[in-house]
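>>> All I have is the shape, not the residue letters:
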């Protein structure tokens, strides 16, 4: 009996030692340029599309009430009011205080206009 013929092993091609020329590719198909470039206006100079209407937040009420844990809340205002509460009854009380502060806050209701009228 003779041994079966073994298939020839693949050989790895030798690594080139010198530089070789880059392969040239054809031009890429262009689908379209950005609109700002077509009009000659840089895209980065465009106005912010999300510009506000002049309103901004003055007071924040943050409530954290995970299931099975003690609820907490924080009430902050730009006028300097900063309150916090821990526990269900105190959090409910802070929510009421926050609502009442919205009506009395000097930033939301300037007092100068009322005295002049």
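Noted; the coordinates are in hand. Here the structure is a predicted model, which is why all the values come from computation and not from measurement.
>>> make it CA atoms for all contacts and neighbour counts henceforth
Will do.
>>> Which of the residues in the longest helix along the chain are classified as buried?
In the chain, assigned by DSSP state H, the helix with the most residues is helix 88-104. Buried positions in helix 88-104, judged by neighbour count with 16 or more other CA atoms under 10 Å: 91, 92, 94, 95, 98, 101.
>>> With stretch 69-82 instead?
71, 72, 73, 74, 75, 76, 77.
>>> Can you get me a residue count around the nearest residue to the first one once chain neighbours are set aside?
Distance criterion CA to CA, 6 or more residues apart in numbering; nearest residue to residue 71, sequence neighbours excluded, is residue 65 at 4.2 Å. Other residues within reach of residue 65 by the criterion other CA atoms under 10 Å amount to 13.
>>> so what does the longest helix of the chain touch, helix or strand wise?
Judged by 3 or more CA pairs under 8 Å, 6 or more residues apart in numbering; DSSP states H and E, helix 88-104 is in contact with strand 59-64, strand 72-77, strand 82-86.
>>> and the comparison structure, right after this:
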């Protein structure tokens, strides 16, 4: 009678000279911060944050921000969808965003 071979996955040890964490799975992106000295001039100007809970009956919410001072919040399906459309429209009419496009 033979005993079945049991194995457990163990993380590969990092080299002794490295204190960095090793990425476990190939093909899985690790979070890497951009080099702060490599500034290409791009900055986020307008944001749209959508929260859509997966459970039935839960209410979605949306928040729209822009560097021009816009900060709008909406809750509920109808209002959230309306704010998403309004955010898209704002991106085409915002004077701050248009100045950036003209400068580029």
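It's in. In this text, all values refer to a predicted model and were calculated from it rather than measured experimentally.
>>> circling back: can you list the buried residues of stretch 69-82 of structure 1 in JSON lines and add distance to residue 39 of structure 1?
Output for the buried residues of stretch 69-82 of structure 1, formatted as JSON lines (distance: CA to CA, whole Å):
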{"residue": "71", "distance to residue 39 of structure 1": "56"}
{"residue": "72", "distance to residue 39 of structure 1": "54"}
{"residue": "73", "distance to residue 39 of structure 1": "52"}
{"residue": "74", "distance to residue 39 of structure 1": "50"}
{"residue": "75", "distance to residue 39 of structure 1": "49"}
{"residue": "76", "distance to residue 39 of structure 1": "47"}
{"residue": "77", "distance to residue 39 of structure 1": "45"}
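>>> and for stretch 55-65 of structure 1, what span of structure 2 is it aligned with?
Aligned by TM-score structural alignment, stretch 55-65 of structure 1 falls on residues 42-52 of structure 2.
>>> and residue 71 of structure 2, what pairs with it in structure 1?
For residue 71 of structure 2, the residue aligned by TM-score structural alignment is residue 82.
>>> ok, its match touching residue 75?
Yes - shown here, residue 82 of structure 1 and residue 75 form a contact pair, counting by CA atoms under 8 Å, at 5.8 Å.
>>> report the angle between the axes of the longest helix of structure 1 and strand 72-77?
10 degrees (axes from the mean of the first three to the mean of the last three CA atoms, to 10 degrees).
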